[in-house]
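[1] coords please:
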Amino acid sequence: MNRLISITRLLLLTGLLAAGGAHAEKRMVSVVVPPINQPATGQYYPGKFIWHDLFTDKLEDSVDFYQGMFGWEFRKFGPGERAYYYITSNGLGVGGLSQQDTNDGAENQWVSYISVDNVDAANNYVVQNGGKVLVSPRIFHQIGDVAIFADPEGAPFGVINSLSGDPREVFPHVGNWIWSDLFALNPKAQTEFYKGLADYTVMNNSASAITGDYFLQSNNVARGGVVLLPAEDIIPNWLPYVRVNNINDSIVKVTQLGGQVLLQPSMWIHSGKLAIISDPGGAALGVIEIGQP
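    As a prediction, the model looks like this:
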């Protein structure tokens, strides 16, 4: 699948992945970036999505887009094509951005990382339960142990054990990540895969009229949803969402900044509103307007 090839090729190029395959000795990532949390929290919440990386061939356009959309700040580490852009929002580390070459037809995309207790154990679990290793476990200096996999339906995702702990359990500020949805061919089977990976509790979404709509919960907090693919031309994927103050204003900004609106605002849980957009490179993500609980 092109999107999987592209991620591996990109990480080889940037030095985030050393050649050697899934069974190579664990290596240190060459790019040095700040830790996720400053200061360290010392707290861990397995199953929580704590980091997101954008792989794109529209680097500068993407930086401008996300600065304009969410007020994100970007710090560049590493030279040239090996550069990694560390993203902060409201003073918190939330992800990174790297240049990729999509001449092979691969798509630009966000990859979301799940907090786990042990990345090596997660690697073994994925291999034994129908997934694929895209980036074998390695040490990302100051960030922690990381790896990238594809689940049994091919949706890419990452796992991470942060050296600085996980972000604290607080309701996300406007401009920060708030939710993730997995669009799946077989939602029930996928919930079982992720339950085994991160010890999630699987809950039926009672607010949904769709059969096979689930929540993944850990530490008594809903972390993300698993839903049936809405259309035949969409491939299985994780879609992350950012909290916004006013979804209608955000939709206007999307087109002004060179993005597209893929799904117009609709109602979400707890009287919230949800929309799906794409950035200038075509990478999809969602926006959610919701008040403080």
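[2] C-alpha from now on. contacts and neighbour counts both.
    Fine.
[3] helix, strand or coil for Leu54?
    strand (DSSP: H, G, I helix; E, B strand; the rest coil).
[4] Quick check: it vs Ala222, distance?
    24 Å (CA to CA, to the nearest Å).
[5] Excluding sequence neighbours, find me the nearest residue to the most centrally placed residue in the chain.
    Central residue of the chain (CA atoms, centre = their mean): Ser112, 1.7 Å from the mean position. Nearest residue to Ser112 in three dimensions, chain neighbours excluded: His52, at 4.5 Å (CA to CA, 6 or more residues apart in numbering).
[6] To compare against the first, here's the next sequence to fold:
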Amino acid sequence: MSQAETRHTPGTPCWVSLMVHGLAPTQEFYAALFGWEFRPGPASLGPYVRAVLDGAEVAGIGQLPPDRHLPIAWTTYLATDDADATAEAIRHCGGTVGVGPLDAGDAGRLVIASDPEGAVFGAWQAEAHVGNTVAGAPGTPVWNELVTRETSAVGKFYESVFGYEEEAVVSADFDYVTLHLDGRPVASLHGVGHALPRDKGAHWMTYFEVTDADAAARRVTELGGHVIKPPRDGSSGRVTTVADPEGAVFTLVRSAP
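    Alright, predicted model coming up:
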């Protein structure tokens, strides 16, 4: 498959990455939970590995310098054809660029930014590394959702920067918007009002597919993580929100057939 065929449409979530203090124990946790194996690189990002499932790269995990005390969280990367232009658009539309644009070796060019509500996300301009090439299999990221206070203003930000079309759920008590590209849903925005965690603020949530959400939640606990929201049936399937041993929060989903 050529790079042209696998290159993601700009705005599509194309990669998820996690920066932690303990790289080796974190690898052990996710290997036991998802069956991931790991390969090194790119070296320009410091100690960094790519998680591999059945030969396909599905996520990245890096090690923070000892003196960096950043929140431990999965970061969603959105595809771009021009990281520098995206960085300018982010600034112009009220976001903040925290890192970059910078080259990650020959893999690509990246930006890490935050939207006007403070949710951190990345933008990835692919070169040798196009990002995720598998979707739907257990152990792979299958959805990304922005959890924020309310969707209207921040929705305009993402629409302006990445060109999404929005489809809102028309409901007085449910603030939910699906983001579409070329008529296809690629991500969502969920406004939760005062239910937004005070210690976490607005954030992007990564959903990983599992074969059994209840068993996976138990496995997380056995491996030293903890369950934040117990398994429950949702519109997308059976879901549970969990945290790894360093506190990175993510959601496990057994997608509805």
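[7] TM-score for the pair, please.
    For these two chains in superposition, a TM-score of 0.88 is obtained (TM-score structural alignment, normalised by the length of structure 2); 251 aligned residues with a CA RMSD of 2.3 Å.
[8] hmm, back to that, quick one: what's aligned to the residue nearest to Ser112 of structure 1 in structure 2?
    In structure 2, His52 of structure 1 lines up with Val16, judged by TM-score structural alignment.
[9] which residues sit in contact with that match?
    By CA atoms under 8 Å, 6 or more residues apart in numbering, Val16 of structure 2 lies in contact with Val58, Ala59, Gly60, Trp74, Thr75, Thr76, Tyr77, Pro141, Thr206.
[10] What sits closest to the alignment partner in structure 1 of Glu37 of structure 2 if chain neighbours are left out?
    When structure 1 is aligned by TM-score structural alignment, Glu37 of structure 2 is paired with Glu73. Nearest in space to Glu73 of structure 1, with sequence neighbours left out and distances taken as CA to CA, 6+ apart, is Thr88 at 5.2 Å.
[11] Touching, Ser162 of structure 1 and Gly144? I think so.
    Yes. Ser162 of structure 1 lies in contact with Gly144 (CA atoms under 8 Å); the separation is 4.4 Å.
[12] Between the two, which is the more surrounded one?
    When neighbours are counted by other CA atoms under 10 Å, Ser162 of structure 1 and Gly144 differ, and Ser162 comes out ahead with 27 against 18.
[13] Tell me the counterpart of that one in structure 2.
    Checking TM-score structural alignment: Ser162 of structure 1 goes with Ala126.
[14] Identify the residue spatially nearest to that match, adjacent ones excluded.
    The nearest residue in space to Ala126 of structure 2 (CA to CA, 6+ apart) is Gly108, at 4.6 Å.
[15] What lines up with the one you found in structure 1?
    Gly108 of structure 2 maps onto Gly144 in structure 1, by TM-score structural alignment.
[16] List of residues touching the helix or strand encompassing Val94 of structure 1?
    With secondary structure defined by DSSP states H and E, Val94 of structure 1 is part of strand 92-99. When contacts are defined by CA under 8 Å, 6+ apart, strand 92-99 of structure 1 is touched by residues 10, 14, 35-38, 50-59, 81-88, 176-177.
[17] Show the buried residues in these.
    Listed as buried from those are 10, 14, 35-37, 50-59, 82-88, 176-177; burial here means 16 or more other CA atoms under 10 Å.
[18] does the residue mapped onto Lys229 of structure 2 from structure 1 count as helix, strand or coil?
    Alignment note (TM-score structural alignment): Lys229 of structure 2 maps to Leu263 of structure 1. The assignment at Leu263 of structure 1 comes out as strand when based on three-state DSSP.
[19] surely Leu263 of structure 1 meets Ile276?
    Yes. With contact defined as CA under 8 Å, Leu263 of structure 1 reaches Ile276; the gap is 4.8 Å.
[20] ok, these two, which is more surrounded?
    Higher neighbour count among Leu263 of structure 1 and Ile276: Ile276, with 20 against 13, using other CA under 10 Å.
[21] quick one: the more buried one is in a helix?
    No. Under three-state DSSP, Ile276 of structure 1 falls outside any helix and is assigned strand.
[22] Map it across to structure 2 for me.
    The pairwise alignment with structure 2 assigns Ile276 of structure 1 to Thr241, based on TM-score structural alignment.
[23] Quick check: the alignment partner in structure 1 of Trp74 of structure 2 vs Pro156 of structure 1, distance?
    Under the alignment (TM-score structural alignment), Trp74 of structure 2 pairs with Trp110 in structure 1. Using CA to CA, Trp110 of structure 1 is found at 9 Å from Pro156 of structure 1.
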